[in-house]
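A.B. asks: My questions concern the predicted model and sequence given below.
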Amino acid sequence: MSDTLSDSALDRIFREARTPNGWHDKPVTEQQIHEIYELMKMGPTSANQQPGRFVWVTSDEGKKKLAACASDGNKDKILAAPATVIIGYDLDFHEQLPWLFPHTDAKSWFEGDEDARKESAFRNSALQGAYLMIAARALGLDCGPMSGFDKEATTKAFFADQPRYRADWLCSLGYGDMTTVFDRSPRPEFGTFNKVV
């Protein structure tokens, strides 16, 4: 895999991508949701754990329920966005490892160690959420990631049927109103937080 993406693709995914605070009234379709997932699931996770669990909130009823769990600054964003994804994780993801990672008995690595499962699920589901954002941008959508919400209330509201799932963060998706974008915050130069040894 040696080809470099075009500058326009890199601009779309990274350099010119922005986080909108408002959205155009244009839906995110179920087909688009499936296309995002088909891309994001290909991103690597440790031992192909795939611990992320996702709820794609698109209905007015779902938006109201989610907005009720959000901080005041995020309620209107959730209500206005065509879709908001709840990125969560499964504390018992290891139960799926026999078919997700059949090369060895990876399930045994996590049995009886919930702390290790939580750490791994948290890390790898966050990776999956990042892949989700990259996939959505690559497919022409804008993203609005959020952490201002009540995780416990969201878990109860949306994962009640799965008691081992936990909500972690949110990401709105759609066609951003670029008049609502803040000036870009600083991005550090390489030498600020990096070193090569």
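C.D. replies: Yep, that arrived. The shown structure was predicted, so the numbers you read here are calculated from the model rather than taken from an experiment.

A.B. asks: only C-alpha atoms for contact and neighbour calcs from this point on.
C.D. replies: OK.

A.B. asks: quick one: contacts of the one helix or strand residue 39 maps to?
C.D. replies: Remark: residue 39 resides in helix 30-40, with elements defined by DSSP states H and E. Contacts of helix 30-40 with the rest of the structure, by Cα atoms under 8 Å, 6 or more residues apart in numbering, involve 56, 128, 131, 132, 134, 135, 136, 139.

A.B. asks: 10 Å instead?
C.D. replies: 29, 54, 56, 58, 83, 85, 127-141, 173 (Cα atoms under 10 Å, 6 or more residues apart in numbering).

A.B. asks: How many neighbouring residues does residue 46 have?
C.D. replies: For residue 46, the neighbour count with other Cα atoms under 10 Å is 12.

A.B. asks: The longest strand seen in the chain to helix 30-40, inter-axis angle?
C.D. replies: Ranked by number of residues, the top strand in the chain under DSSP state E is strand 165-174. Using axes from the mean of the first three to the mean of the last three Cα atoms, to 10 degrees, one finds that strand 165-174 and helix 30-40 are set 120 degrees apart in direction.

A.B. asks: another structure for you, compare them:
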Amino acid sequence: MTIHTELTDSLTLSEDAQDLLFRTARTANTFSTEPVSDEQLRAIYELVKWAPTSMNNQPLRMALIRSAEGRQRLLPHMAEGNRAKTESAPVSVILAADTEFHETLPRVFPHAPGAKDLFADAGGRAATARLNASLQVGYFIMGVRAAGLAAGPMTGFDAAGVDREFFPDGAWQSLVVVNIGKPGENPWLERLPRLDYNEVVSTH
């Protein structure tokens, strides 16, 4: 169902695309058995990689969980309420921040040859990685929706446990686990309200 607003025509994006990405898009809690292909996942990444990050640092990293063995490694670290949906999803993706992103800066940000040296401090580098990877998480969810798939992003999991299990070298830090697939039976919870424009915007 298309949701009409008086402001729809103020946007360049088509109304159908607005609905697909935002207004009618929902967080899925159940998934069908229809598979998600490697080509679909590749297409999602090839789209969202163009979205901006600070100094083009691109710290987001992804671990695809497809196999039964991989899923059994992940499930014990998920909050109890997130286990069933994660077990049923065709694919789950652990989205993580690479705290060693500065190693690729000379290649992805060649305009400033000394950019890598700006991130010599490990603490500041980790904070930058998490902030920018979190931006990329949002882009990734939009990319999943653009592919006609449903995303079920979750932060209810033991991040330290996931990191020990999947990223033992310590460089990658998990942020969000996203289940991906076609919606299953009764996939949606009640639609929750959003804050109004005047509640979040101030003009100076």
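C.D. replies: Right, received. Where do you want to start? Predicted model, so just to flag it, every value in this text is computed and none were measured.

A.B. asks: Report the TM-score for the pair.
C.D. replies: After superposition, the two chains reach a TM-score of 0.94 (TM-score structural alignment, normalised by the length of the first structure), with 193 aligned residues with a Cα RMSD of 1.2 Å.

A.B. asks: Among the contacts of helix 30-40 of the first structure, which are located in strands?
C.D. replies: Judged by DSSP E, the subset of the contacts of helix 30-40 of the first structure located in strands is 54, 56, 83, 85, 173.

A.B. asks: Looks like the fourth one contacts residue 154 (just checking).
C.D. replies: No: using Cα atoms under 10 Å, residue 85 of the first structure and residue 154 do not qualify as a contacting pair, with a distance of 11.7 Å.

A.B. asks: Name the residues contacting each of those two.
C.D. replies: By Cα under 10 Å, 6+ apart, residue 85 of the first structure and residue 154 have these common neighbours: residue 169.

A.B. asks: What ranges does the first structure have for its helices?
C.D. replies: Remark: helices assigned in the first structure by DSSP state H are 7-10, 30-40, 60-67, 72-80, 97-100, 114-138, 151-158, 190-193.

A.B. asks: closest one to residue 89 of the first structure among these?
C.D. replies: Residue 89 of the first structure lies closest, by Cα to Cα, to one member of the helices of the first structure: helix 114-138, at 5.9 Å.

A.B. asks: what's the distance between the most centrally placed residue in the first structure and residue 14 of the first structure?
C.D. replies: Nearest to the geometric centre of the first structure sits residue 129, at 2.6 Å (Cα atoms, centre = their mean). With distances taken as Cα to Cα, to the nearest Å, residue 129 of the first structure is found 15 Å from residue 14 of the first structure.

A.B. asks: Give me the range in the second structure that the helix holding residue 39 of the first structure lines up against.
C.D. replies: Under TM-score structural alignment, helix 30-40 of the first structure corresponds to residues 38-48 of the second structure.

A.B. asks: Then stretch 8-16 of the first structure?
C.D. replies: Stretch 8-16 of the first structure lines up with residues 16-24 of the second structure when matched by TM-score structural alignment.

A.B. asks: Quick check: end-to-end length of that stretch?
C.D. replies: End to end - Cα to Cα - stretch 16-24 of the second structure spans 10 Å.
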